[in-house]
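# pasting the sequence and the predicted coordinates here, then a few questions.
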Amino acid sequence: MKKLTSFSILILLMAFSFLKAQKISDGQTIDINGLSVTFNILNKESITVSGKDFDRYKVSAKLVNNSQKSYTVRLSNAPQIVTNTSLVELNCINATGAKLTSKKIDLKLKAQNVNVTYWAYTKDGKYQSFVIPIVAGYYLDGGDSVSDDAIFIVPKGEAPNVNVRSLQ
């Protein structure tokens, strides 16, 4: 009974998260809490996969922070793994994912890199300095933008059916 209740709550939460999704089409811009999301189809071609015909779309998504709010994730000085820096997700409902193509696009925060100098011995025994870039955090300031491209394969004759939702 406890497993059934937990499973029901999980399904309910997933349903509510999809209710917040909005449909977006080619060339359209949607505002989500001050974040402007634009979706564009760059290229279309017909392909055959395993004897079936499909349409292959190269698409692009762009997010612009039009709010006065800055998004920042600061990393601690200990090793830290950050798994979710996404602000917005564009999900192509009718994408097949065939041939290692995408079903969604995640628009993420920008990485803030810092160059660190450290000293170490080389193979020759020489003490030498090295510079290595590390990720110190993630950010998206007001007016900043991020973009990403993907390839969606959809059934022949269909256009990509894309929903956009905020992950914040």
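Yes, it's here. Numbers count the residues shown, from 1 in each chain.
# going forward, measure contacts between C-alpha atoms and count neighbours the same way
Will do.
# show me where the protein has its helices.
2-19 (DSSP state H).
# put this next to the previous one:
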Amino acid sequence: MLLAWNAQGQSAIDLSEDKPTVSNGIEFSYMVRNERNEESYSRYEVSVTAQNKSGCMLIYFKKAGEELNSIFEGDPSAIARFECVNATGKRLTSKGANVKAKPFFVPYTNNGTTTKVEGGYLLKNGSRVSADLIVIVPKGERPKFKVRPQDFVDVVE
């Protein structure tokens, strides 16, 4: 079974540190890899992750002229957008990051010549994608994240 998704974002889901949350068969989580407390702020190195636990391959088919919701920064491969709700963005650090599906290619034949063209993006069952970011939060606080996943709407057998 395959699930195809469109480019709409769901409402944000609150995440708890080191406690995965599942939505539409995708497990979302974040983990603090390193932390440092400075005089006026706390700096964290964080990994954000999405893992397909749906039992299906998740596929997004590219569509010509498709506009993506701005929360995904126009990236058609984005599975979800993680946002640190208490990040300051100071000192050239992030407030959020996208996790992205891998592109897949399909054969295309023209005048007897076959080439591979990008058909869309996929996340195989059991596959995990992640991104690393650095966030600065007010001193004494831990980073707090929300995730805004792509909305999976069509089921294809």
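Received, thanks. Predicted, not measured: the structure shown is a model, and the values here were computed from it.
# burial measure for the residue nearest to Gly119 of structure 2 when sequence neighbours are not counted, as a count.
Nearest residue to Gly119 of structure 2, sequence neighbours excluded (CA to CA, 6 or more residues apart in numbering): Phe105, at 5.2 Å. When neighbours are counted by other CA atoms under 10 Å, Phe105 of structure 2 registers 12.
# before we move on, what about Ser23 of structure 2?
Ser23 of structure 2: 15 surrounding residues under other CA under 10 Å.
# just give me the match in structure 1 for it.
In structure 1, Ser23 of structure 2 lines up with Ile32, judged by TM-score structural alignment.
# Glu83 of structure 2 too?
Glu83 of structure 2 maps onto Asn91 in structure 1 when the alignment is built from TM-score structural alignment.
# so who does its match touch?
Counting by CA atoms under 8 Å, 6 or more residues apart in numbering, Asn91 of structure 1 touches Lys103, Lys104, Ile105, Val162, Asn163, Val164.
# 6 Å instead?
Lys104, Val162, Asn163 (CA atoms under 6 Å, 6 or more residues apart in numbering).
# leaving out the residues flanking it, which one is nearest to the match of Ser23 of structure 2?
Ser166 (6.9 Å).
# from Asn84 of structure 1, how far out is that neighbour?
13 Å (CA to CA, to the nearest Å).
# who's more crowded, these two?
Set Ser166 of structure 1 next to Asn84 and count neighbours by other CA under 10 Å: Ser166 wins out with 17 against 10.
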